[in-house]
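Undergrad: kindly return the folded structure for what I paste below:
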Amino acid sequence: MRKKLSRRDVLQGAANASAALAAGSVFASPARAEAPAPVAISPALVDAAKKEAKVILYSSMDLPVGEKLGKAFEAAYPGISVQIERSGSERLFQRLDQEFGSGIRAADIVNTSDASHIISWKKNGWLAPFVSDDIAQHFLPDYRDPDGMSATSRIYLSSIAYNTKLVKPEDAPKSYADLLDPKWAGKMVKGHPAYSGTIMTATFQLIRELGWDYLDKLSKQRVMQVQSSTDPPKKLSLGERAVMADGNEYGVVLLKEAGQPVEPIYPTEGTPTISGPTAIFASAPHPNAARLFQAWLHTRETQQFFTDYTAQYSAHAQVVPHLGRRKLSDIKLMKEDAAGVEKMAEEIKTRYARLFRV
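TA: The predicted structure follows:
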């Protein structure tokens, strides 16, 4: 029976990767080779993709979001279908490890909410270099792998939030420290870092900034534990809990815009920042369709559509912020560090499970 590898086992030797220093700076390893020349969406690429007729996307995006993107791509390129395999990023990481270990090469392209996965897959030689014209021209180096192995498709936050029917604005928590107040015991909900890449990334940033002692105290607050980062906003809007201790901020924003009684909070200590990179597998069964999808996903038009529809943020320099929504520049952010997440992932899973008894 094949031994299950931990992320640390998979990434032995990658410890020399330098830490990403800015929010969104997720590609930690220095370039070892010249990045490939930028590729335009040409008739030849479209024809080759149409001959393959399919692209298989492994994705941590909310399923409705992934499906919306898939339908938009299918409308833009009739004859090419998009098959989406959706799960939490940490589960996708495990699934791909198992598939590659068993000789299964099913995935064409992957989007993860745990940018440290790119370090692993790149180290293993699983990724194929590809840089579209838009990625080369309009994405700062912080948002694309130096060897062309991936690009940041989305940026978003893991905030706290509250139900406006259950909590008055003046009583709402303003910081992570406020969540430790006994009045919130039994009234909070949060995601799980062993399932969600968003929560893994956010948990790492909280530990770095506030220490394990903070999570120890939070675990004593009888917090409702769910899996995905998409779940806390839903529990909040249903009134099952009054406060969201973590979870995706964009879900709260969309619910609020739909008239639900929820309000995001950007903690005084800073809000954890998450980048979602997308990469093509070197063993992709439909390589041309994967390249076409990657190029299309990072065009200004698709990035604008994605930003407007999902309330997430884009690394594309030409995308305009949605009117009425907060700008990243207006929010105090915690910094990302994909290499740091990679080093601590197994420890976070183990200690978190012990603290929260899940």
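Undergrad: use CA for all of it now, contacts and neighbours both
TA: Will do.
Undergrad: how much space separates Leu166 from Val223?
TA: 16 Å (CA to CA, to the nearest Å).
Undergrad: more neighbours, these two?
TA: Val223 (21 against 17; other CA atoms under 10 Å).
Undergrad: those helices in the stretch 101-250 of the chain, which residues are they?
TA: Counting by DSSP state H, counting those that start in this stretch, residue ranges of the helices within the stretch 101-250 of the chain are 116-124, 133-138, 197-210, 212-219, 231-237, 249-257.
Undergrad: now tabulate those helices in a markdown table and tack on mean neighbour count and distance to Leu323.
TA: Output for these, formatted as a markdown table (neighbours: other CA atoms under 10 Å; distance: least, CA to CA, whole Å):
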| stretch | mean neighbour count | distance to Leu323 |
| --- | --- | --- |
| helix 116-124 | 21 | 32 |
| helix 133-138 | 19 | 21 |
| helix 197-210 | 23 | 25 |
| helix 212-219 | 16 | 35 |
| helix 231-237 | 25 | 22 |
| helix 249-257 | 20 | 12 |
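Undergrad: show me the one of those helices that comes nearest Pro272.
TA: Across the helices of the stretch 101-250 of the chain, Pro272 has its closest neighbour in helix 197-210 (5.2 Å, CA to CA).
Undergrad: which strands and helices sit next to the closest one?
TA: Judged by 3 or more CA pairs under 8 Å, 6 or more residues apart in numbering; DSSP states H and E, the packing partners of helix 197-210 are helix 89-101, strand 273-281, helix 338-356.
Undergrad: redo those as CSV? Include mean neighbour count.
TA: Formatted as CSV, these follow (neighbours: other CA atoms under 10 Å):
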stretch, mean neighbour count
helix 89-101, 18
strand 273-281, 27
helix 338-356, 18
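Undergrad: now the other sequence, so there's something to compare against:
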Amino acid sequence: MTRALIHLTSILLLSSTAALAQVAPNARVERDGEGRTLPELYQAALKEGGTLEVLAGGDEVNQQDATVQAFKAAFPGVNIKVTVDLSKYHEGRIDQQLASKNVSTDVALLQTLHNFDRWKSQGALLPYKPVGWNQVPAKFKDVSGAYTGMLIYSFSNVSNVAATPADQAPLDAIDYLDPKWKGKIVLVYPNDDDAVLYQFYKIIQKYGWTYMDRLLAQDVRWVRGSATPIPTLLQEPGTVSFTTAFPLVPVPNLPLRFNVPRTDSFLTWAQTAAIFKDAKHPAAAKLFLSFLLSKEFQANAPFWPIRNDLPAPQGWKPLSEYNTNHTDFKAFMRDRATVERFRLQIERYIGTPQGPSPLVDGR
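TA: Model prediction:
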């Protein structure tokens, strides 16, 4: 199995393209905030022409391939280009475009949640309430529709059940300090990814800075990119991680399992999207956001659906029944002084991120 396939199947969208191709005909009864259905939005996008430009946060270039394939299958003739990079780098690109008044990005789909309110305050966003918007909890969206959460993402424990039965895998942060995990822990540099930095912020709040001293004594293998631990977990079955993601429903033929902590809180957030006011392809942008929020797409998402009217994946309870504060990460991201101060504190322990970027490592 190639590394690219592993990341495609394990991190973002494991959706059946064939199933998602039925989004357009099946969603006729739902309308967006402008009173239009997906088929009507599709016709508007066809008339508009051009190529929809989306900047999507991520750390593997192929993470959005399944989304693009499904969108094209559902809406033939609507061209789309999704560029994946770390959200913090997309932030800089977008700010430069706005400053130069030359906006080439139609849609931003990012982890850097603090940016959306800033861009709204600058008058840079186009208010839009996609199909399904009324089913998105208020805490995940702007009241005017300037931005909306599209997908629930989560980082937590992932282990290989071929070597470690799920009930024997570490779950709480303190479990990783057991000597039996020495040399077997693969973690993402927290000073390279704000979501992982948040995880460590919560750990230090609960266990104190002595946790870092004890963790470093475990000979942790630090890597760049939240998807990077997955190949190691597959190729070295005894390894474990809590700074990566894997679908809630097990992937056929892959022995990895996602587990939430026993008592610790864990990270969830809403990957959020917005359309820019000066977007060159607003009709296609509205179609894309409505596509992401459609029932069919959400039902195939790897984590919990963001819509209130859809059940949790098989074998899982609703997200509200777990120990995760869905909006705490956004509050953390908004407090940039705390984020940068904590990043430097962590860096004193583990140094600057080393190794190639997962986006340019030639895979």
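Undergrad: please state their TM-score.
TA: The TM-score (TM-score structural alignment, normalised by the length of the first structure) is 0.77; 315 aligned residues with a CA RMSD of 2.9 Å.
Undergrad: returning to what we had before: nearest to Leu236 of the first structure, of the helices and strands packed on helix 197-210 of the first structure?
TA: Across those, closest to Leu236 of the first structure is helix 338-356 (CA to CA), at 19.7 Å.
Undergrad: ok now that closest one, how far from the chain's centre?
TA: For helix 338-356 of the first structure, the separation from the chain centroid amounts to 17 Å (computed by CA atoms, centre = their mean, to the nearest Å).
Undergrad: give me the helices and strands touching that helix, please.
TA: Secondary-structure packing of helix 338-356 of the first structure (3+ CA pairs under 8 Å, 6+ apart): helix 7-10, helix 116-124, helix 197-210, helix 212-219.
Undergrad: what separates Leu166 of the first structure from Val253 of the first structure, distance-wise?
TA: From Leu166 of the first structure across to Val253 of the first structure, the span is 18 Å (CA to CA).
Undergrad: equivalent analysis for Lys68 of the first structure, please.
TA: Distance of Lys68 of the first structure to Val253 of the first structure, given as CA to CA: 18 Å.
Undergrad: go on, Thr201 of the first structure?
TA: For Thr201 of the first structure, the distance to Val253 of the first structure - CA to CA - is 20 Å.
Undergrad: same question, Arg86 of the first structure
TA: For Arg86 of the first structure relative to Val253 of the first structure (CA to CA), the value is 22 Å.
Undergrad: now swap in Lys123 of the first structure and tell me
TA: Going from Lys123 of the first structure to Val253 of the first structure by CA to CA gives 36 Å.
Undergrad: and what of Gly276 of the first structure?
TA: Distance of Gly276 of the first structure to Val253 of the first structure, given as CA to CA: 18 Å.
Undergrad: which stretches of the second structure form strands?
TA: 51-57, 79-85, 107-110, 148-160, 186-188, 221-223, 240-244, 256-259, 267-275 (DSSP state E).
Undergrad: make a markdown table out of those strands and add distance to Asn325 of the second structure.
TA: As requested, those are arranged in a markdown table below (distance: least, CA to CA, whole Å):
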| stretch | distance to Asn325 of the second structure |
| --- | --- |
| strand 51-57 | 21 |
| strand 79-85 | 26 |
| strand 107-110 | 19 |
| strand 148-160 | 11 |
| strand 186-188 | 22 |
| strand 221-223 | 26 |
| strand 240-244 | 17 |
| strand 256-259 | 17 |
| strand 267-275 | 7 |
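Undergrad: of all those strands, which lies closest to Phe116 of the second structure?
TA: Taking the strands of the second structure one by one with CA to CA, strand 267-275 is closest: 7.6 Å.
Undergrad: ok, average deviation of the closest one from the first structure?
TA: In the superposition with the first structure, the average deviation recorded for strand 267-275 of the second structure is 1.4 Å (mean CA distance after the TM-score superposition for the first structure).
Undergrad: against the first structure, where does that strand fall?
TA: Strand 267-275 of the second structure corresponds to residues 272-280 in the first structure, going by TM-score structural alignment.
Undergrad: so what touches that stretch?
TA: For stretch 272-280 of the first structure, contacts defined as CA atoms under 8 Å, 6 or more residues apart in numbering pick out 23-24, 26, 108-115, 118, 127-130, 149-159, 198, 201-202, 205-206, 287, 290-291, 294, 333-336.
Undergrad: how many neighbours does the spatially closest residue to Thr164 of the first structure that is not a sequence neighbour have?
TA: Take Thr164 of the first structure and drop its neighbours on the chain: the residue closest to it by CA to CA, 6 or more residues apart in numbering is Pro261, 5.1 Å away. By other CA under 10 Å, the residues close to Pro261 of the first structure number 19.
Undergrad: need the counterpart of Pro261 of the first structure in the second structure.
TA: In the second structure, Pro261 of the first structure lands on Pro255 (TM-score structural alignment).
Undergrad: ok, Val110 of the first structure next?
TA: In the second structure, Val110 of the first structure lands on Ala108 (TM-score structural alignment).
Undergrad: now do the contacts for its match.
TA: Neighbouring residues of Ala108 of the second structure by CA under 8 Å, 6+ apart: Val54, Leu55, Ala56, Thr272, Ala273, Ala274, Ile275.
Undergrad: fine by me, we can end here.
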